[in-house]
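[1] Got a predicted structure here, sequence first:
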Amino acid sequence: MTNAHPSEPRHPWLGLAGWWLLSFAAAAIGAAASLQARAFYAQLVQPSWAPPAAVFGPVWTLLYALMGLAAWCVWRAGGWNRRRGALGLFVAQLAVNAAWSWLFFGWQLGGWAFVDIAVLWLLLLATVLAFWRVRPVAGALLLPYLGWVSFAAALNWRVWQLNPTVLG
């Protein structure tokens, strides 16, 4: 006999590992496009408010950890079958997130990267709202990510405008 609530998945800690694995897999896909990002980023004209390249890794590591934790909280409230809509939004925004690094760093397409981050922002906002309805703490865990993506969108726009020949 198990002590789990009938609507909760049976192996919650394996679930947490799975959601973190998925989140960090998206991070790894983006990181693969960013192997030369530090040198590329350093050659770009940047606004005075742009953070140093060394800030991005630690911030994104924390954000991906929070993303996986948030998804796990929602997943625990009924599993994939009951939370398909919210978790589907989560997976969709992860895919769009991973694509951004390829667009900006890998293929140096600043305009398309901006379109991608705008779509990411909308998907992320929908995910925050969907998660909040299931478990407010899950939505709250995504708020730093939403804030960072908002900042990153502004930075993407400005860097693209300052570097039209490099970022097409």
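    Okay, I see it. Numbers count the residues shown, from 1 in each chain.
[2] Could you use CA atoms for every contact and neighbour count after this?
    OK.
[3] can you list the residues that contact the helix or strand hosting Val115?
    Using DSSP states H and E, Val115 falls within helix 110-134. Here helix 110-134 makes contact (CA atoms under 8 Å, 6 or more residues apart in numbering) with 70-71, 74, 77, 85-87, 89-90, 92-93, 96-97, 99-101, 103-104, 138-140, 142-143, 146, 149-150, 153, 156-157, 160, 167-168.
[4] Just want the angle from the strand or helix carrying Asn156 to helix 110-134.
    Using DSSP H and E, Asn156 maps to helix 143-162. Here helix 143-162 runs at an angle of 170 degrees relative to helix 110-134 (axes from the mean of the first three to the mean of the last three CA atoms, to 10 degrees).
[5] one more structure, for comparison:
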Amino acid sequence: MPGAVAAVAASFTAAVGATITDIGPWYQALVQPDWAPPIWLFGPAWTIIFMLCTFSGTTAWLAARNSDAADTIIGLFALNGFLNLLWSFLFFRMHRPDLAVLEVGVLWSSIAALMVVSWRISRPAAVLLLPYLLWVSFAAMLNRAIVELNSPF
């Protein structure tokens, strides 16, 4: 049951994020740094990350020793999903990469918090989040570069 709930939650977050993300004329007109990955890479990368988050959440939830620990994991994943969607909304819908670059620090911190709490419950669950933390670190650098190359917003 926890796996199904985690899969539905991750799928919902991914689907909402996909509807918020508009790789249309505005995004395509942005000056990108030379090291920016091709647009097609983002879909597969996020698919893998959401799968790993599903496995991590399920692993931590099943390993939780009591309902308080399980509730903490669920709450942190819910907060993280909200922050993930907020970043997409700021960047792609509001066309405010400058605000998104500030918010990505909060998103990154929520992943770090998930890893710390998960580590106490299940080390494999925490390790499964490492690619997410690394990808968001890279995305933060890319977001910052886009702001520097395209300001003001």
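    On my side now, so go ahead. Remember, predicted model here, so these are calculated numbers, not experimental data.
[6] coming back round to it: in structure 2, what residues pair with the helix holding Asn156 of structure 1?
    The alignment of helix 143-162 of structure 1 onto structure 2 (TM-score structural alignment) covers residues 130-149.
[7] now the helix holding Val115 of structure 1, how far from the chain's geometric center?
    From the chain centre to the centre of helix 110-134 of structure 1 is a distance of 9 Å (CA atoms, centre = their mean, to the nearest Å).
[8] buried stuff in that helix?
    Buried positions in helix 110-134 of structure 1, judged by neighbour count with 16 or more other CA atoms under 10 Å: 110-118, 120-121, 123-132, 134.
[9] mean deviation of whichever helix or strand comes after that helix from structure 2?
    Next helix or strand after helix 110-134 of structure 1 toward the C-terminus (DSSP H and E): helix 136-141. Here the mean offset of helix 136-141 of structure 1 against structure 2 after fitting is 0.2 Å, by mean CA distance after the TM-score superposition for structure 1.
[10] Just the buried positions in helix 136-141 of structure 1, please.
    Pro136, Ala138, Gly139, Ala140, Leu141.
[11] ok, now stretch 36-47 of structure 1?
    Ala37, Tyr41, Gln46.
[12] give me the element the last one is part of.
    Looking back up the chat, that one is Gln46 of structure 1. Short version, using DSSP H and E: Gln46 of structure 1 is in no helix or strand.
[13] how about the residue mapped onto it from structure 2, what does it touch?
    Aligning on TM-score structural alignment places Gln46 of structure 1 opposite Gln32 in structure 2. Gln32 of structure 2 makes contact with Ala145, Ile146, Leu149 under the criterion CA under 8 Å, 6+ apart.
[14] List the members of those residues that persist in structure 1.
    Of those, the ones still in contact in structure 1 (both residues aligned by TM-score structural alignment, their matches' CA atoms under 8 Å) are Ala145, Ile146, Leu149.
[15] What is the neighbour count of the last one?
    The criterion is other CA atoms under 10 Å. On that basis, Leu149 of structure 2 has 13 neighbouring residues.
[16] gap between it and Asn143 of structure 2?
    According to CA to CA, to the nearest Å, Leu149 of structure 2 stands 10 Å off from Asn143 of structure 2.
[17] Same question for Thr19 of structure 2.
    When Thr19 of structure 2 is compared with Asn143 of structure 2 (using CA to CA), they lie 19 Å apart.
[18] the more surrounded of these two?
    More neighbours surround Asn143 than the other of Thr19 of structure 2 and Asn143, with 24 against 11 (other CA under 10 Å).
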